[in-house]
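Trainee: the amino acid sequence is not available; the structure is as follows:
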């Protein structure tokens, strides 16, 4: 295993174990998680592997096989920079929570497409948390690991994400999507067997890099928080009279509320279809989600819109952007016999505009974080 060889090369010893945490695709429920709403992600086959050993001091030594150069040594956690802050942040969050975690030697190897909106950062955080939980005998549940990983990203990295990405990485099951109530943290794994229905879920990686920490994501979150205060509710999840709420708002706040409230209803409707075995019928909900993200939440971009529109023209049963937005990936629900026509339609639409061809690949629901060796 490549990550084990790299660990030996970097630290001159065998790792105590190797763990893996996946990235995720969000089937539906976008920008609802930090509004105490509902989400429906599933884990993808790609993720981050970590070879890890504990240390007897408080130093963290890190190496990523996706970054050129030797291992990075971090004594003062606040001094960590760049990608290392995601891993070191988990050590910080564990210590802040009072867990007896000392140092660690860590080598990371990831195959989540970078910038595709498939949440490689959450996979990195969760795999480090999972390894340290086991090595230090902390006894944390998968959800507790997810929450500490979220704290690392929120408070150490400075990215105000919700709980969805980390929970999906920690809790998903193969062949199922994870229904998560972001207020109660209650979960249910919902059967999502595409192959049995003659379907594939294609990911269209636009290749457009999105940097959510640039303020756009935080601005949307503030819009929602301000709207909730204006409406006198704890979170937008509590809005039950949408028409009445919209009548009290204007501008961006009005649009954000319309998206969040209707998106929560779409999640529940889609789960109803999956539980009824009507997987083929979810496409209209995917389409409606994309239009709402484009027009009401304003987090799409031309490359995502073209991918969605071309996929539908090519025969997809439904499509939408997935992830935080401003780039990244779209998903398309496609019957097996229409996969090539959808690929051709999207590729041709990009070529017409002089854009580089997007990467297009199927995603099957994979298992969540686990120990490999």
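Mentor: Arrived safely, thanks for sending. It should be emphasised that the depicted structure is a prediction, and the values quoted were computed from it without experimental measurement. Numbering: from 1, shown residues only.
Trainee: every contact and neighbour count from this point should use C-alpha atoms.
Mentor: Noted.
Trainee: can you confirm residue 334 is in a strand?
Mentor: Yes - with DSSP: H, G, I helix; E, B strand; the rest coil as the criterion, residue 334 is assigned to a strand.
Trainee: any idea how many residues pack against the closest residue to it other than its chain neighbours?
Mentor: Closest residue in space to residue 334, ignoring its immediate chain neighbours: residue 316 at 4.6 Å, by CA to CA, 6 or more residues apart in numbering. Applying other CA atoms under 10 Å, we find 26 residues neighbouring residue 316.
Trainee: mind listing what's buried along the longest helix that the chain contains?
Mentor: In the chain, with assignment by DSSP state H, the single longest helix is helix 251-275. By neighbour count on 16 or more other CA atoms under 10 Å, the buried set for helix 251-275 is 252-264, 266-268, 270-271, 274.
Trainee: hmm, who's touching it?
Mentor: Here helix 251-275 makes contact (CA atoms under 8 Å, 6 or more residues apart in numbering) with 28-32, 35, 37-40, 190-192, 220, 223-224, 226-227, 236-237, 239, 242, 246, 279, 281-282, 285, 289, 292-293, 296-297.
Trainee: hold the first one in mind and look at this next one:
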């Protein structure tokens, strides 16, 4: 990826202030290789940070105000530091602004810092991460903001704590009931590796992917069908999972295993059971993927990717025709495996493709969308990359 967004953030900051910038920070979006809707069920996930990043350029202010601006929005949103602790959850800011201001709010709330000791700031954002594509543009904003404020305000939080604060902003400030996978991937990402995350303990393991050495590319197929985690369908899926756990008398679906499914089916209505079955089988697929990557390498994970997509399509019912078409066309043209990624109801699919077959797969997907009279998809490759960092 180029760093045009980095330059855009600096340029935007220069339109806000003449002050000398304090620095620039960035954080990546993520692709979830496998493990969807398992995170808020205390389960297992296997995401990796991608080489598409959100940048924030920051300058000091002479007053006690924090102001945010984005290259993708015309409005500049501000609040006083004194008002920040009580700004959420009943704030009416534009959703994009609720992410960085929500992070600031969560950091002040968690640290207990006296806001009169903090310096006012201007923050200017620009991003390479597609919004609404299932690549967690929100976690990229949160990670960049949290990294910047942690350094500038000298709050001393480690990366896991910054991920927790990002999730708090998303859950409590924005109102999106997501888990912590996206924030952990964005904060902890490593080149050529995925992060195997136990969402209950927050223990992590770096899992080498080896895409480049195996001659593989990760193709992202953005359907351009937009979604939002703050809307009702995501909440309904989460509520179904909580209902299933209550029926089984457990704290979360993490506590169910494959051999519990027969009993669960007898106790639940059909829809609730299928939601639970997806989570249980998806947890097992994550464990299997980690083992297969270690023992056999990335060429051997195709069937797991396809089984994950089928489970999301049929049991969790979060796919859409565009995503199904993308997966089917990619695999028919020679992809090793493919699946939708992200929360669903739109967004992107991923396809693991031999580099020699990449153009063939891209052409097949584009042709399939034309034949189905869908809008044109956006196709690009991503590589497993570094997590949040200070750039300047």
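Mentor: Yep, that arrived. Quantities reported herein were computed from a predicted structural model and do not represent experimental measurements.
Trainee: let me see the TM-score of these two.
Mentor: Remark: TM-score between the superposed chains equals 0.97 [TM-score structural alignment, normalised by the length of structure 1]; 372 aligned residues with a CA RMSD of 1.4 Å.
Trainee: hmm, back to that, the longest helix of structure 1 aligns to what range in structure 2?
Mentor: Under TM-score structural alignment, helix 251-275 of structure 1 corresponds to residues 270-294 of structure 2.
Trainee: what's the average distance of the matching stretch to structure 1?
Mentor: With mean CA distance after the TM-score superposition for structure 1, stretch 270-294 of structure 2 departs from structure 1 by a mean of 0.6 Å once superposed.
Trainee: how far does that stretch sit from the chain's center?
Mentor: 19 Å (CA atoms, centre = their mean, to the nearest Å).
Trainee: again with stretch 279-296 of structure 1
Mentor: Worked out by CA atoms, centre = their mean, stretch 279-296 of structure 1 lies 18 Å from the chain centre.
Trainee: swap in stretch 304-321 of structure 1?
Mentor: With CA atoms, centre = their mean, you get 21 Å for stretch 304-321 of structure 1.
Trainee: go on, stretch 341-356 of structure 1?
Mentor: For stretch 341-356 of structure 1, the distance to the chain centre is 26 Å (CA atoms, centre = their mean).
Trainee: could you do stretch 330-345 of structure 2 as well?
Mentor: Centroid displacement of stretch 330-345 of structure 2 relative to its chain, using CA atoms, centre = their mean, is 17 Å.
Trainee: could you tell me where it falls in structure 1?
Mentor: So stretch 330-345 of structure 2 sits over residues 311-326 in structure 1, by TM-score structural alignment.
Trainee: which one's the longest strand in structure 2?
Mentor: What stands out as the longest strand in structure 2, according to DSSP state E, is strand 44-60.
Trainee: how big is the offset of that one relative to structure 1?
Mentor: Strand 44-60 of structure 2 versus its aligned partner: 1.1 Å mean (mean CA distance after the TM-score superposition for structure 1).
Trainee: list the helices and strands that strand packs on?
Mentor: Counting contacts by 3 or more CA pairs under 8 Å, 6 or more residues apart in numbering; DSSP states H and E, strand 44-60 of structure 2 packs against helix 4-16, strand 23-34, strand 121-127, helix 137-152, helix 181-188, strand 193-198, helix 270-295, strand 378-382.
Trainee: one more time with 7 Å
Mentor: Packing partners of strand 44-60 of structure 2 (3 or more CA pairs under 7 Å, 6 or more residues apart in numbering; DSSP states H and E): helix 4-16, strand 23-34, strand 121-127, helix 137-152, helix 181-188, strand 193-198, helix 270-295.
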